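1. All I have is the shape, not the residue letters:
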């Protein structure tokens, strides 16, 4: 059974797609405000404690950070191709590219878990046993854990939605090529990638320039 593309209260597909896109842009704006505020706070404290923040930044694993950057960039490509395939009603290619997108997302989380394990082993978690003594170093890793943790949560949500979307397309309950759902999902996924593009230089490259 094919999924119905048009849903109440919309009278045509174009208005439905515009409404979906507008709603997603409103949501993305709130996310940008949140992460923008975090980036601004990080920049302010970096000016207040430059030596400690830079010393802490040199402890981040630039190799794993770079690998994860490449993984997320690849996931953006596969998501864009999935959206294009859906427009052309190519079901097989749509499912394949969405599956690759979810796989890249899971790969990112696995690499990040290895990095977190390394950070914990090296006592880079803020607290009484924190390894670095420079003023501001704990503050850096406070930002690091909060911002990368929230980013990982957003990515996990995206992966779950992508997997549900694959399931719905396979069973025919989602009119993937006409409803405007996939473009909205793509916007969310690309936002998660863009946030990481800002986090990577902020947390990994700043002390190594």
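-> Structure received. These numbers were taken from a predicted model, which means no experiment stands behind them.
2. alpha carbons only for contacts and neighbour counts from here, please
-> Will do.
3. count of residues packed around residue 79?
-> By other C-alpha atoms under 10 Å, 26 other residues sit near residue 79.
4. what packs against the strand or helix carrying it?
-> Using DSSP states H and E, residue 79 sits within helix 62-87. When contacts are defined as 3 or more C-alpha pairs under 8 Å, 6 or more residues apart in numbering; DSSP states H and E, helix 62-87 sits against helix 91-121, helix 181-200.
5. What residues sit buried inside that helix?
-> 62, 64-65, 68-69, 71-76, 78-87 (16 or more other C-alpha atoms under 10 Å).
6. and what of stretch 141-154?
-> 141-145, 147-148, 151-152.
7. from memory residue 93 sits against residue 82, does it?
-> Yes: contact criterion C-alpha atoms under 8 Å: residue 93 and residue 82 qualify, at 6.9 Å.
8. now the nearest residue to residue 62 once chain neighbours are set aside: how far from residue 20?
-> The shortest distance from residue 62 to any non-neighbouring residue, by C-alpha to C-alpha, 6 or more residues apart in numbering, is to residue 204 (5.8 Å). From residue 204 across to residue 20, the span is 35 Å (C-alpha to C-alpha, to the nearest Å).
9. Use this one as the comparison:
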């Protein structure tokens, strides 16, 4: 009787329930994101090590306190908060695009992909303005015009790390926008509809969510501490 019970019991790896039963392309995307996470992690750990080993560091409330068309408005972190909201909102529209893909709703995928692309472009525009504004203040690689909390002159470590890490992240956002545009064109042309699957939208979504998640850590490290 025990043998019959064992024989009739479905094994955990049967019926598509295995955790290793993942589509190849999606698995490769996860591998890529893991390796990319190690790169960002190395950057941020290096930044944190230098940051907390230093006796002085610029106050982010004084560095990031401007708004477009308002000059030195003294609005600490307001602009970067808007940037963050835009990127998170684009992640929400990406989730909705993936959901519409699962429902095989071509029109819904198109609408939400357009919204996601617009969000990414707006974020890049905001970052470009911030870089330009800081450059006008004299900040760049090898140049740091901002004083420490205690009024002493700070080193160039702050600007070197800031432009390198935010630039690296910005490159990822730009890459994500390009990928999403390609996915949108393929959707409009009915490529996924003919395939009967919108799995590629889901893969692009994984990358986009990763970019959004990384920004949360970048935001925390540079703008809050």
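-> Right, received. Where do you want to start? Remember, it's a predicted structure, so these values are computed and weren't measured experimentally.
10. okay, residue 204 and residue 20 of the first structure: which has more neighbours?
-> More crowded of residue 204 of the first structure and residue 20, by other C-alpha under 10 Å: residue 204, with 23 against 18.
11. quick one: what's aligned to residue 145 of the second structure in the first structure?
-> Structural alignment (TM-score structural alignment) places residue 145 of the second structure against residue 131 in the first structure.
12. actually residue 135 of the second structure, sorry about that
-> Residue 135 of the second structure maps onto residue 120 in the first structure, by TM-score structural alignment.
13. ok, that match - how many residues close by?
-> Applying other C-alpha under 10 Å, we find 13 residues neighbouring residue 120 of the first structure.
14. what about it, distance to residue 155 of the first structure?
-> 22 Å.
15. give me the stretch of the second structure that stretch 143-155 of the first structure matches.
-> Against the second structure, stretch 143-155 of the first structure falls on residues 161-173 (TM-score structural alignment).
16. Name the residues that touch that stretch?
-> The list of residues contacting stretch 161-173 of the second structure from outside it, by C-alpha atoms under 8 Å, 6 or more residues apart in numbering, reads 40, 43-44, 47, 120, 124, 127, 140-141, 208, 211, 214-215, 218, 222.
17. now swap in stretch 56-67 of the first structure and tell me
-> Counting by C-alpha under 8 Å, 6+ apart, 111-112, 115, 132, 137-138, 140-141, 200, 203-208 sit against stretch 56-67 of the first structure.
18. now stretch 91-99 of the second structure
-> 108-113, 115-116, 198, 201-202, 205, 208-209, 212.
19. In the first structure, which residues correspond to that stretch?
-> Going by TM-score structural alignment, stretch 91-99 of the second structure sits over residues 76-84 in the first structure.
20. ok, now stretch 24-39 of the second structure?
-> Per the alignment by TM-score structural alignment, stretch 24-39 of the second structure matches residues 19-34 in the first structure.
21. once aligned to the second structure, how far is the matching stretch on average?
-> Aligned to the second structure and superposed, stretch 19-34 of the first structure gives a mean residue distance of 0.6 Å (mean C-alpha distance after the TM-score superposition for the first structure).
22. Distance from that stretch to the middle of the chain?
-> Relative to the chain's own centre, stretch 19-34 of the first structure is displaced by 15 Å; criterion: C-alpha atoms, centre = their mean, to the nearest Å.
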